[in-house]
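# quick one, structure for this:
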Amino acid sequence: MRQTCSNLTKRQPKGQGLVEYGIILALIAVAAIVAVNLFGDGLTNVFTDFVGEGDFAPPDVGPIGGNFAT
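Sure, this is the predicted structure:
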């Protein structure tokens, strides 16, 4: 009887770690969503300006797969 009562009063944190990781993951997801909403337009403008200023076109390599006719 004493052993049974002792086992019932002990707390076993079996799922505690998983719950904590879930909460951390949820907080990171919320932070990412907020960051995208706050900085999304600004980052889009920076990227568009960067691409618009340079000549980033790939070289003309011919047909897809190359020209193997000799």
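
# CA only for contacts and neighbour counts going forward, please
Fine.

# Leu38: neighbour count?
Counted by other C-alpha atoms under 10 Å, the residues lying close to Leu38 total 11.

# roughly how far apart are it and Phe47?
Distance from Leu38 to Phe47, counting by C-alpha to C-alpha, to the nearest Å: 16 Å.

# repeat for Leu25
From Leu25 to Phe47 the distance is 28 Å (C-alpha to C-alpha).

# what about Val36, how many residues nearby?
13.

# please, which helix or strand holds it?
helix 16-53 (DSSP states H and E).

# also this sequence, please, to line up against the first:
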Amino acid sequence: SWGRVAASLALAFSCFWVTLLVLKFTSPDQYEKLYPLGAFILSLGTFVGSLYWISKRYETIQKQAEKKEEDPKP
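As a prediction, this is how the structure comes out:
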């Protein structure tokens, strides 16, 4: 399911950022090389996460609208 995919990606992003943090203090030259990639991954992850959240919110609103059509209150 998409929830598991999102959780796996979040874990991978977290591990990558922890690696970057460790590199910042142990090997600054490697950190400088990987930082732009990390920024890109974070931006991409934020974008994909936002799209996922919007799609789930849209589904919820759509289901509520269908439920109201089926059960009109007098």
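
# please state their TM-score.
Remark: TM-score between the superposed chains equals 0.45 [TM-score structural alignment, normalised by the length of the first structure]; 42 aligned residues with a C-alpha RMSD of 2.4 Å.

# show me what counts as buried in the helix holding Val36 of the first structure.
Of all the residues in helix 16-53 of the first structure, not one is buried under the rule 16 or more other C-alpha atoms under 10 Å.

# residue contacts, the residue nearest to the spatial centre of the second structure?
In the second structure, the residue lying closest to the centroid (C-alpha atoms, centre = their mean) is Gly49, at 3.2 Å. Neighbouring residues of Gly49 of the second structure by C-alpha atoms under 8 Å, 6 or more residues apart in numbering: Ala6.

# that one: which element?
Using DSSP H and E, Gly49 of the second structure falls within helix 28-70.

# try Ser8 of the second structure
Applying DSSP H and E, one finds Ser8 of the second structure within helix 2-26.

# in that helix, what's buried?
Ala10, Phe13, Phe16, Trp17, Leu20, Leu23, Lys24.

# thinking again about what came up before, relative to the whole chain's centre, how far out is the helix holding Gly49 of the second structure?
Computed by C-alpha atoms, centre = their mean, to the nearest Å, the separation of helix 28-70 of the second structure from the middle of its chain amounts to 4 Å.
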